[in-house]
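**Student:** next one to model:
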Amino acid sequence: MEVFLNLRWTILGVILLTFVGLVLILSISLQSILVPHFRDEENRSAVLNVQRVLGLLENERVTLTDAVHTWSSRDESYDYIRTGSSDYIQRNLSDSVLLGLNIDLMAFISLEGGIVHAQIAGGQADSEIDFPAGLREQIKPGDALLRTSDDREPRSGLIATNRGPLLVVSAPLLKSSGEGPTGGTLIIGRYLDAHQLNRISTIVRLPLTILPYSQANLPPEFADAKLAITAENPIAAVSTSETQMAGYALLNDFYGSPAYILQVEQGRTLYRNSQLVLLYLTTAIVMGALLFSVMTFLALDRLVLARIRKLGKEVTQIGAGGDLSARVTVDRRDELTLVSNQINGMLANLQALSNRLVEIQEAERRKIALELHDEIGQLLTGLKLQLDTSTENGAAQKKARDLADDLIQKVRNLSLDLRPTMLDDLGLLPALLWHFDRFTSLTGVKVNFSQNGLADSRFSPEIETTTYRVIQEALTNVARHSGAGDASVRALHRDGVLSIQVEDRGGGFVAETEFTNNRTRGLRGMRERVALVGGSITIDSVPGWGTSILVELPAMAQPVEGSGNDHSVTGG
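**Tutor:** As a prediction, this is how the structure comes out:
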């Protein structure tokens, strides 16, 4: 049993190690596959959000460009820059016009770089009032912000001002027909202030932040993004926390240099979903692997280990009981079935060998008994006759006669003990009756015998020999161990079964203990003999209450000539 338990624990340990290894491998695989995938999707989402915001900023630029076309390619505007008539301003420019166009600034610049007129939304129409310093610094001859006499197309970009980024469009002032030469430059601008950013943020439903590129003490995430943005990677995605991340892009100024860093924040929904997916998958893997491990162990235990335990138990029982006619259970068709069949084949060979040994033993006993009776018995009888016919009557002669008589009796008893000839000649019932009388005369134990179905019947030699030897051994045990003064023997033959019961009211014993004791060779021999002919034996014994032995043998009666009737006999 300990071997089987160790085997169970070994298999369980292997399954547990396999389970842990499988879970680890699958978890690592999921981490190495799903996490990068979700991270890439998260970064792709951040990039797309930045691109959406950049698209809206581009729409802002296109809108301003359309607006500047309306004012720059117009005869009235062209005449105004050349003449400086104030009527044009009074008729066309007012604060409400700028607000309606969503323009924060409009300025007319001469070819020489002078501010002819500047209009600030919400402010006064004066070239010196509220004009952004960052923009004013760029208005000078030769600056790319101003259009030359040969320019025909507008340009746009960001200008850094003290109020934040200003999106400006610079267009040449031309006639309505689009012909020149260029009369000067018309600049219109729109601040990307908090109001504009909130409007764009409302559209994309994401928070926006713009900080100057050259600002000192940038927040860490802006500083990381500043380093991450390259020409090959113009948009960077940076995780700001476990729940937030942001996409970053550089906003170049009118001259193509980095001016601002755009931040578009978003929740890490994909990240949280990925963690949930990993949790669910890991849980499913663990539960599935655990279920698989449990089912595998139960299947192994049921299909292999339980059958091995059963096989070991049956082999142990056969070895302890000595019943070589018993067979181990054969079920299914697999390797264990082959082992069971081999064990059964071995038991069959052992049974056949035991049968052969019993036959040889009985034949040898019969031969020795005949030799003792026919050879040694006749020699001793002749010696006795010579001593009886001798004329000498001295003490030595008398002692020799007594020794001869004693020797003749001992040889006769030894011959009968080895094999009573009447068992072969007359059958089972006469041999038993003779044995009971002889047993009582030798031991003083009275035998109460009753039978039914044995008179005028013969059985096969194996059955008769087994029955005689079992009763002989049982009565010998009564005389040696029980201490009882009498014993009961009952024999019954019915429906092809010969039942023998031997009882006494002696000291008794513990059957289980006795069978594990090497000294109980008599009981083991009885079991082996009964098993060899396909019978069964039941031994019940209680210390202080006596012993009962019941033997049932398959026996077909063969009638013989005679008129004897069934009867009961009391031996002694």
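**Student:** from here on, just use CA atoms for contacts and neighbour counts.
**Tutor:** Noted.
**Student:** list the buried residues in stretch 188-198.
**Tutor:** 188-192, 197-198 (16 or more other C-alpha atoms under 10 Å).
**Student:** same check, this time on stretch 138-145
**Tutor:** Buried residues in stretch 138-145, counted by 16+ other C-alpha under 10 Å: 139-140, 145.
**Student:** what's the answer for stretch 273-292, then?
**Tutor:** Judged by neighbour count using 16+ other C-alpha under 10 Å, the buried positions of stretch 273-292 are 274-275, 278, 282, 285-286, 289-290.
**Student:** do stretch 163-181 as well
**Tutor:** Within stretch 163-181, the residues that count as buried by 16+ other C-alpha under 10 Å are 164-176, 180-181.
**Student:** in a markdown table: the buried residues of stretch 188-198, plus distance to A474 and secondary structure.
**Tutor:** What follows is the buried residues of stretch 188-198, written out as a markdown table (distance: C-alpha to C-alpha, whole Å; DSSP: H, G, I helix; E, B strand; the rest coil):
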| residue | distance to A474 | secondary structure |
| --- | --- | --- |
| I188 | 130 | strand |
| G189 | 127 | strand |
| R190 | 124 | strand |
| Y191 | 122 | strand |
| L192 | 118 | coil |
| L197 | 113 | helix |
| N198 | 112 | helix |
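**Student:** next, the second sequence, to be compared with the first:
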Amino acid sequence: MKQGKINYLTLRRGTLLIIGITLVSLNAAIYGVASTLLLGGSMRAEEKDTRQAMKGVLNVFNQNIEQFNLNFADWSSWDDAYQFIQDGNSDFIQTNLIEPQLAMLQVNLILFVDRSGKTVFSTGFDLEQGRKKPIPPSFKQHLKPDGLLLKHKSINSSVSGIVILPEGAMIIASRPISTSQRQGEIRGSLIVGRYLREEEVDRLTQSLQVPLKVHPLLKGKVPPELISSSTRKLEHADASGFLEGVSVTVRAQDEKRSSVWHCCKTSTANQQSYFRRKIHEKSISRVKTRSDF
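**Tutor:** Below is the predicted model of the structure:
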């Protein structure tokens, strides 16, 4: 009886030990599965939220570009400009294209190009010094006769976006030159540009309350966070010099921050926004609570 009792106790202890180990293992397995499912779900929710936030940023950004374009509607549909593109008269230059006027327009370059692709007038402008300067040589690649900036099939046509130059990202707009009544043939293109200045990005940051940075994607200068197979799409522009669009990309910075990248279809600028990853931190706490038996 004594020996049987010892064997029974030993067997009972062994069984309890096995059950205990099994429960611990099961708990660990359930925790692992729960962690994966809950964190995966919260990460997807966070990615969705950050993508939506970036879309909001892009909407405001595109509105600013479109407003820049519309600011010059009266300039392109103007009898005086219509005559100037034909005869290049100096009176138009002395009246409308002097330095104080360019400062009021807040432009870094302005060009009048006729239908044949000949530049009737062009100048760059330093907004800080208030002085004229030559247009950047790198901009000339965008002035090819078959280029996007010189193609206007109708009076209602316009092109706006961002081009990347070695000097920096530039907001650009091109509009067809017509009469004040918007009648008759198109005689050429009015092209205006302004560098995307840091203070302009800061103003967007303050209004949207979202930290925003703009990285010109010049070939060989892709930000290290985007070095991946998908990044290669960001390195190549189409024949017009405008970058083709890609999807929003979310990259984790660390456990508290993530970054969102997006490239517009007719843009060669890349927007980067940093968001604190509060969803991820809360999810870890929630997983521990739900998995604790």
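**Student:** coming back round to it: would you reformat the buried residues of stretch 273-292 of structure 1 as TSV and include distance to I368 of structure 1?
**Tutor:** Shown next, in TSV, are the buried residues of stretch 273-292 of structure 1 (distance: C-alpha to C-alpha, whole Å):
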residue	distance to I368 of structure 1
S274	95
Q275	93
L278	89
T282	83
I285	79
V286	77
A289	73
L290	72
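**Student:** secondary structure and distance to L442 of structure 1 for these - can I get that in JSON lines?
**Tutor:** Below are the buried residues of stretch 273-292 of structure 1 laid out as JSON lines (DSSP: H, G, I helix; E, B strand; the rest coil; distance: C-alpha to C-alpha, whole Å):
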{"residue": "S274", "secondary structure": "helix", "distance to L442 of structure 1": "97"}
{"residue": "Q275", "secondary structure": "helix", "distance to L442 of structure 1": "95"}
{"residue": "L278", "secondary structure": "helix", "distance to L442 of structure 1": "91"}
{"residue": "T282", "secondary structure": "helix", "distance to L442 of structure 1": "86"}
{"residue": "I285", "secondary structure": "helix", "distance to L442 of structure 1": "82"}
{"residue": "V286", "secondary structure": "helix", "distance to L442 of structure 1": "80"}
{"residue": "A289", "secondary structure": "helix", "distance to L442 of structure 1": "76"}
{"residue": "L290", "secondary structure": "helix", "distance to L442 of structure 1": "74"}
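**Student:** can you give me the strands for the stretch 151-293 of structure 2?
**Tutor:** For the stretch 151-293 of structure 2, the strands defined by DSSP state E, counting those that start in this stretch occupy 159-165, 168-177, 188-195, 212-216, 246-252, 257-263, 269-276.
**Student:** mean distance, the last one to its aligned residues in structure 1?
**Tutor:** Which is strand 269-276 of structure 2. Average distance, strand 269-276 of structure 2 versus aligned residues of structure 1 after superposition (mean C-alpha distance after the TM-score superposition for structure 1): 2.9 Å.
**Student:** next: stretch 36-53 of structure 2.
**Tutor:** With mean C-alpha distance after the TM-score superposition for structure 1, stretch 36-53 of structure 2 departs from structure 1 by a mean of 1.7 Å once superposed.
**Student:** how far does that stretch sit from the chain's center?
**Tutor:** Put simply, stretch 36-53 of structure 2 sits 21 Å off its chain's centre (C-alpha atoms, centre = their mean, to the nearest Å).
**Student:** all helices of structure 2, in order?
**Tutor:** Ranges of helices in structure 2, per DSSP state H, are 2-70, 73-76, 79-87, 90-96, 99-105, 198-208, 278-290.
**Student:** and the ones you listed: which comes nearest L226 of structure 2?
**Tutor:** Closest to L226 of structure 2 of these is helix 2-70 (C-alpha to C-alpha; 16.2 Å).
**Student:** could you give the angle of that closest one to strand 212-216?
**Tutor:** In terms of direction (axes from the mean of the first three to the mean of the last three C-alpha atoms, to 10 degrees), helix 2-70 of structure 2 departs from strand 212-216 by 70 degrees.
**Student:** counting contacts, what elements does helix 2-70 of structure 2 pack onto?
**Tutor:** Helix 2-70 of structure 2 sits against strand 159-165, strand 168-177, strand 246-252, strand 257-263, helix 278-290, with contacts defined as 3 or more C-alpha pairs under 8 Å, 6 or more residues apart in numbering; DSSP states H and E.
**Student:** same list, the ones you listed, but as a markdown table with distance to Q271 of structure 2 please.
**Tutor:** Shown next, in a markdown table, are the helices and strands packed on helix 2-70 of structure 2 (distance: least, C-alpha to C-alpha, whole Å):
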| stretch | distance to Q271 of structure 2 |
| --- | --- |
| strand 159-165 | 12 |
| strand 168-177 | 12 |
| strand 246-252 | 10 |
| strand 257-263 | 6 |
| helix 278-290 | 22 |
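**Student:** and G124 of structure 2, which of these is closest to it?
**Tutor:** Among these, strand 168-177 comes nearest to G124 of structure 2, with 12.4 Å by C-alpha to C-alpha.
**Student:** that closest one vs structure 1, average offset?
**Tutor:** Averaged out, strand 168-177 of structure 2 is 1.0 Å away (mean C-alpha distance after the TM-score superposition for structure 1).
**Student:** hang on, the earlier thing: can you list the strands of the stretch 151-293 of structure 2 in a markdown table and add distance to F92 of structure 2?
**Tutor:** Shown next, in a markdown table, are the strands of the stretch 151-293 of structure 2 (distance: least, C-alpha to C-alpha, whole Å):
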| stretch | distance to F92 of structure 2 |
| --- | --- |
| strand 159-165 | 24 |
| strand 168-177 | 15 |
| strand 188-195 | 14 |
| strand 212-216 | 35 |
| strand 246-252 | 43 |
| strand 257-263 | 39 |
| strand 269-276 | 34 |
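**Student:** of the ones you listed, which is nearest N96 of structure 2?
**Tutor:** Of all the strands of the stretch 151-293 of structure 2, strand 188-195 comes closest under C-alpha to C-alpha, at 13.6 Å.
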